[in-house]
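Peer 1: Predicted structure and sequence below. I'll ask about it afterward.
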Amino acid sequence: MTRPLERTSPAPARLRPAGYTVVRVGDRSFLLHRRASAVALLLAFVVAVTAVVSLCVGESYVSPTAVVRVLLGQPSPDELVVGTLRLPRLVTGLLVGAAFGVSGALIQSVARNSLASPDVIGVTHGAGAATVTAMTFGLTSYAVLPYVSVVGGLSAAALVYALAWRGGLHATRFVLVGIGVSIALGSLTRLFLTKGDYLVAQQAKVWLTGSLNGRGYDQAAPLAWVLLTLVPALLWAAHAQRMVSLDDSTATALGVRLGPVRLGLTAIGVVLASVATGAAGPVDFVALLAPQIAHRLTRTAQIPLLSSALTGAGIVLVADLLARRVFSPVELPVGVLTAAVGAPYLMWLIARTRARSAGGT
């Protein structure tokens, strides 16, 4: 007796979120967001082009071919101008912008608020107050000031975190407390500026605006080491962002310990913002603008860290290029240009938030 053939249904295909591609490396597989990857590549190209233009343009013009020759280590008569004078400043700007971009992305993810950034919640103001205090008492070494800035930024963040904690970290309370601490620290900074030596006060004012003038590898090296050291932590942060983006009840039901996760993300963001502030001063609004631009470009659920870093680096490089050339021979601090763009954006963001609240959304 023959048995009838059994009809077998094909195995169901593995489901993956829309917009993602599965990338296999050996035995491991990863989900790669297609749009975010394309945006990151585009941003990297824009940053590279801007960097070459920045190395070309100055008091004397250097051709792109000569710039590439210097970057490749080949003998060139433009080695002094490109390799010694312009390249250290460019490297510092790249690292500062990337650090501010990632810092803003992490803090905005924790606060779940697009208004939250290191320069709004008091981190850069704490770093600035500590640095100006040190300069007032005669400590003006650029080799030491970055570490003073880190101590000031961490202290300000710890104060904001302690004042905002009420059995949990509420996003709105976190931002409001940070703004209050920023105002207090700004007043303290102005007090020390009036009490200090005139020449030191002038130097501190330029530093407080945020400037890449005179910056080089001495300022870039500590920031580069911090970024390299934090690579494992940033990989964890990219994963932890998904957890803090959920509402508290859902995340708790999934077994996520929100307190330690938020504290870890905030600590990484604060360290990056503090070291970047020590390298170039508090370059305002880069940490506010970069994550939001990257988020709108990628349209991902979380703020992308890589795109935020590239966007921050691009903003600082473009602002520094414009600050050097638009008002030539006068050279403006890079923070003047970023503030000119960031301040109207902040006001628009506040008005948009108020309009949404009034509409009940």
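Peer 2: Received the coordinates, thanks.

Peer 1: CA only for contacts and neighbour counts going forward, please
Peer 2: Noted.

Peer 1: in a helix, that's where Ser30 is, yeah?
Peer 2: I think there's a mix-up here, since residue 30 is Phe and not Ser. No: secondary structure assignment (DSSP: H, G, I helix; E, B strand; the rest coil) places Phe30 in strand, not in a helix.

Peer 1: what about versus this one:
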Amino acid sequence: MSRAVRHLGSGILAELAHRRTRAVLGTLLLVGLVVTLLGLRLGSYQVPWGAFLAALWGGGDDMGQLVLLNLRLPRALVALGAGAALATAGAIFQSLSRNPLASPDIIGLTTGSATGALVSILWLGDKALNLPMGALVGGLATVSVVYLFSLQRGMQGQRLVLIGLAVAAMLASVNDFLLTRAELDQALQAKMWLHGSLQGTGWLQAQRMALGCAVLLPLAWLLSPRLRLLEMGVDLATSLGLHVGRSS
């Protein structure tokens, strides 16, 4: 009888947790939509609601279409896509490390991407694809190095975090050295990129962001059951039939 009561109680608690999660996600999506609409409408050039809706449907005056469709809308879409990608990356890393306070920058991903971007700025120039490709290659190379060192004696979240912190500290020194070797205009461009900015963002960047999110976010969603098993620990996940090395 007591076992049945405990089972019933755990089921009720799980259902309440799922409802709370859905309620929080729904609220955040609604707030994000409202903030996005306000960000599109407000600013140094404020658009009335009537002209705002008309511009979104291809009407309205030329100035409204220029500000909304060519300047603000692509920036808003890139910001939303970047936020969704960062949130997904944080959730994945928290599952891998079994630490609710962990984030990808702990293992040097952000620092490694900055190293790749700095190398691109200093030696490859500021062409359209050099900077994002350099950041991507730098981040992937850093994660690969951290992952390979973490595989020794089995994959563990604490070892992953410690090795990532060490690699991130070394790459931070490399980035500082690269900045000291750069010209003034290159250093200013690098600083702007490192701190992050939506200035100059257009539909080309929005299309790239949409393509990346369309490919990677569904893939992360498909892998979510494996991530939930990894949160239970390596031993329990292995006993449940999960290939921990391949899933990590």
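Peer 2: Thanks, I have the structure now. Since the structure is predicted, the reported quantities are computational estimates derived from the model, not experimental observations.

Peer 1: Three-state assignment for the corresponding residue of structure 2 for Thr124 of structure 1, please.
Peer 2: Under the alignment defined by TM-score structural alignment, Thr124 of structure 1 corresponds to Thr110 in structure 2. Thr110 of structure 2 carries the three-state label helix when classified by three-state DSSP.

Peer 1: Next up, the contacts around Thr110 of structure 2.
Peer 2: With contacts taken as Cα atoms under 8 Å, 6 or more residues apart in numbering, Thr110 of structure 2 has the following neighbours: Pro104, Gly139.

Peer 1: One more: Ala204 of structure 1?
Peer 2: Counting by Cα under 8 Å, 6+ apart, Ala204 of structure 1 touches Val132, Met135, Leu193.

Peer 1: what about it, distance to Ala280 of structure 1?
Peer 2: Remark: distance between Ala204 of structure 1 and Ala280 of structure 1 (Cα to Cα, to the nearest Å) = 12 Å.

Peer 1: Which stretches in the stretch 101-250 of structure 1 count as helices?
Peer 2: Listed in chain order, the helices found in the stretch 101-250 of structure 1 under DSSP state H, counting those that start in this stretch are 123-136, 145-164, 171-195, 198-209, 217-229, 231-244, 248-253.

Peer 1: Could you provide these in CSV, with additional columns for distance to Pro260 of structure 1?
Peer 2: Conversion of the helices of the stretch 101-250 of structure 1 to CSV gives the following (distance: least, Cα to Cα, whole Å):
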stretch, distance to Pro260 of structure 1
helix 123-136, 19
helix 145-164, 12
helix 171-195, 15
helix 198-209, 32
helix 217-229, 20
helix 231-244, 11
helix 248-253, 12
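
Peer 1: So which of those is nearest Val96 of structure 1?
Peer 2: With Cα to Cα as the criterion, Val96 of structure 1 lies closest to helix 217-229 of these, at 7.6 Å.

Peer 1: how big's the offset between that closest one and structure 2?
Peer 2: For helix 217-229 of structure 1, the mean deviation from structure 2 after alignment is 1.7 Å (mean Cα distance after the TM-score superposition for structure 1).

Peer 1: And that helix, how far out from the chain middle?
Peer 2: Between the mean C-alpha point of helix 217-229 of structure 1 and the mean C-alpha point of its chain there is a distance of 14 Å (Cα atoms, centre = their mean, to the nearest Å).

Peer 1: how about it, which residues of structure 2 does it hit?
Peer 2: When helix 217-229 of structure 1 is aligned against structure 2 using TM-score structural alignment, it corresponds to residues 203-215.

Peer 1: quick one: contacts for the most centrally placed residue in structure 2?
Peer 2: Against the mean C-alpha coordinate of structure 2, by Cα atoms, centre = their mean, the closest residue is Leu86 at 1.7 Å. Applying Cα under 8 Å, 6+ apart, we find Leu86 of structure 2 in contact with no residue.

Peer 1: what residue of structure 1 matches up with it?
Peer 2: Applying TM-score structural alignment, one finds that Leu86 of structure 2 aligns to Phe100 in structure 1.

Peer 1: if I look at that match, how far off is His33 of structure 1?
Peer 2: Taken as Cα to Cα, the spacing of Phe100 of structure 1 relative to His33 of structure 1 amounts to 23 Å.

Peer 1: One more: Leu15 of structure 1?
Peer 2: Taken as Cα to Cα, the spacing of Leu15 of structure 1 relative to His33 of structure 1 amounts to 15 Å.
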